[in-house]
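>>> Fold the following.
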Amino acid sequence: MSEAKKRPRIIAVANQKGGVGKTTTAINLACALAVSGQKVLLVDIDPQGNASTGLGVAPGARKIGTYGLFSGEATLPELVMDTSVENLSLVPAVADLIGADLEFGQEERREFLLRDALLPHCQADTVFIDCPPGLGLLTLNGLVAADAVLVPLQAEFFALEGISQLMRTIDAVKRGLNPALEIEGIVLTMTDRRNNLSEQVSADVRGHFGAAVFETAIPRNIRITEAPSHGVPVLLYDFRSAGAQAYLALAAEFLKRARARKVAA
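The predicted model follows:
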């Protein structure tokens, strides 16, 4: 098998708006794919470190985490940690990332710091990069390192307005820094079929973006919100819950799209 075929598919999970289920989707989709047998790496570049907390890694156990990838103080193999999920590994985030724009903003190839750190060493089948909210240097690095962008989008009034700015940023990255960048898809999150506004927003998003929107939508579910406080994905917290089953369905659809992409190629 050639080196090109061994290269992992890298997915940036991004939305400049906070509170849309971005980190929850990164954790639980990564977990669902790992459960299916894929070797998955989750790279947390959000200074809040919520993906790391959600996978049970306390701040004191994170060492220099993904900060080491940006600073060059450590290599990927030195930073990868096992999680409670078989086949799912993590590079945790640390609070030192908060100053990334100032600290690394004048570096040569500053937009490629993450890409240069990931590609030579990564052994996973799929890599998810949990980007911070906002469109600063960290998110830009995530987009430049990625093959595709997965956009969690809350089914609420300002959803379409917020996503337009992200799409403009993705287009700019494609033009100047990463011409191969694709849209992996849009995932509707926190949907509520009992809420007319939620249903209308979902219909508007599907009407606007068409096939880019995953058929699977993630419902509002108390088990999803409880799971991070226990340091596990919802699939480990309550496998039978509506939230866990939705993420399993999303993973199946994700893999179906991957197979279709290979056939088309």
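>>> C-alpha only now, for contacts and for neighbours.
Will do.
>>> three-state assignment of Lys63?
Following DSSP: H, G, I helix; E, B strand; the rest coil, Lys63 is assigned to coil.
>>> Check Glu73 too.
Secondary structure assignment for Glu73 (three-state DSSP): coil.
>>> Run through the strands of this structure in chain order.
Ranges of strands in the chain, per DSSP state E, are 9-13, 40-44, 81-82, 88-91, 126-130, 148-154, 182-189.
>>> so what does the third one touch, helix or strand wise?
Using 3 or more CA pairs under 8 Å, 6 or more residues apart in numbering; DSSP states H and E as the contact criterion, the neighbours of strand 81-82 among helices and strands are strand 88-91.
>>> From the chain's centroid, how far away is the strand it packs on?
Strand 88-91 has its C-alpha centroid displaced from the chain centroid by 12 Å (CA atoms, centre = their mean, to the nearest Å).
>>> cool, stretch 41-52 as well?
Distance of stretch 41-52 from its chain centroid, counting by CA atoms, centre = their mean, is 9 Å.
>>> List of residues touching that stretch?
Here stretch 41-52 makes contact (CA atoms under 8 Å, 6 or more residues apart in numbering) with 23-24, 26-27, 30, 58, 66, 88-98, 124, 126-133, 138.
>>> Alongside the first, I'd like the structure of this one:
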Amino acid sequence: MKVRGERRSCPDERHSLATIEQVSGAGRIEDISVASTQTDRTRLPGFDEVPLGPTGRPKQEFEQPQPLKSHGPARIISLCNQKGGVGKTTTTINLGAALAGYGRRVLAIDFDPQGALSAGLGVPTHDVPTIYDLLLSGSKDPSIAIQKTAVEGLDIIPANIDLSAAEVHLVNEVAREQILARVLRKVSADYDVILIDCQPSLGILTVNALTASHGVLIPLECEFFALRGVALLIETIDKVRDRLNPAIELDGILATMFDSRTLHSREVLERVVDAFGDRVLETVIGRTVKFPDASVAGVPITDFAPEHPAAKAYMQVARELIDRGAVA
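Model (predicted):
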């Protein structure tokens, strides 16, 4: 069993922006040839066939996590990407449910004024305390805003449109980038992991989330234009590390909306792996209409359609992050 805080050794967190720009910018994507690694098997003389995963690397299996003997303090992970529609909220919902399914105590923070995370988990957002109230009044006990979800072991602090006014209210606050960190510090001991669903911007709310976090998970749509914003996001994470939160790490990049049938998806994933190497998770999330269906039902896909490949993929994401040491 892993010791809390132990992490698998991996490449340096700081990736060269030049490397990222080379991957996301120069040259037309149509001109990139498809390597033979995109096939599902490779043959080496004298060796058995080695099954490959969608990332083109040898396919890995992640063991069933062992139960925790104790709970807390939480490791805080921001799900962040300034581009909208890449799967941040979907990943927060389903990763949280998957980790709860493995016996982890999970708190999800809806940090987007659209309140999609709250809606996706079927919790009320009006006439109840929200994350906005906690940000504006640091003296309030965060437990007043915590709601149970339909998933055992998964709680949420909801958000609504009021959160859109937070940046205006916080702009004159002393140490405004650290307000969320002070809020979460009060409940950290009660959970094993806290997942923050960030809004699609790099404004003061997202900087608050990064300042409060131990790690960042970047959901990245397998689409060419999604690549171009990664350099700016990595630059922002580096600035937060230098100025506000030296402990923040890049926990991984999760490829989402992957369609193995299209050359475009395969090329984008290949570029991401070339740029970030082991930081790209082996697990890949495919496209499916089951995600919006589950959102309408107000439950994670792991409950809505537990045998669906997408549900199994998120269970594997949870196992992979535990295996990497990003989650206890």
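>>> Please state their TM-score.
Between these two chains, after superposing, the TM-score reads 0.94 (TM-score structural alignment, normalised by the length of the first structure); 257 aligned residues with a CA RMSD of 1.6 Å.
>>> coming back round to it: take the contacts of stretch 41-52 of the first structure and, keeping just the buried ones, write it as a PyMOL select command.
Here is the PyMOL command that picks out the buried ones among these, judged by 16 or more other CA atoms under 10 Å:
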select buried, resi 23+24+26+27+30+66+88+89+90+91+92+93+94+95+97+124+126+127+128+129+130+131+132+133+138
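>>> Adding distance to Thr53 of the first structure, write the strands of the first structure out as a markdown table.
Output for the strands of the first structure, formatted as a markdown table (distance: least, CA to CA, whole Å):
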| stretch | distance to Thr53 of the first structure |
| --- | --- |
| strand 9-13 | 17 |
| strand 40-44 | 10 |
| strand 81-82 | 13 |
| strand 88-91 | 11 |
| strand 126-130 | 13 |
| strand 148-154 | 19 |
| strand 182-189 | 20 |
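>>> just the helices in the first structure please.
For the first structure, helices defined by DSSP state H occupy the ranges 3-6, 22-35, 50-54, 67-71, 76-79, 100-104, 113-118, 137-145, 159-176, 196-209, 222-226, 234-237, 242-264.
>>> Need those helices in CSV (columns: distance to Val151 of the first structure).
Shown next, in CSV, are the helices of the first structure (distance: least, CA to CA, whole Å):
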stretch, distance to Val151 of the first structure
helix 3-6, 25
helix 22-35, 8
helix 50-54, 16
helix 67-71, 23
helix 76-79, 25
helix 100-104, 23
helix 113-118, 20
helix 137-145, 12
helix 159-176, 8
helix 196-209, 12
helix 222-226, 18
helix 234-237, 20
helix 242-264, 13
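>>> I'd like to know which of the ones you listed lies nearest to Glu215 of the first structure.
Proximity to Glu215 of the first structure (CA to CA) singles out helix 242-264 among those, at 7.9 Å.
>>> so who does the nearest residue to Ala212 of the first structure once chain neighbours are set aside touch?
Ranked by CA to CA, 6 or more residues apart in numbering and with sequence neighbours excluded, the top spatial neighbour of Ala212 of the first structure is Gly185, at 4.8 Å. By CA under 8 Å, 6+ apart, the residues touching Gly185 of the first structure are Val149, Leu150, Val151, Ala212, Val213, Phe214.
>>> What's the separation between Glu86 of the first structure and Ala30 of the first structure?
According to CA to CA, to the nearest Å, Glu86 of the first structure and Ala30 of the first structure sit 11 Å apart.
>>> Sorry, slip of the keys, the one I care about is Ala180 of the first structure.
As defined by CA to CA, Ala180 of the first structure lies at a distance of 22 Å from Ala30 of the first structure.
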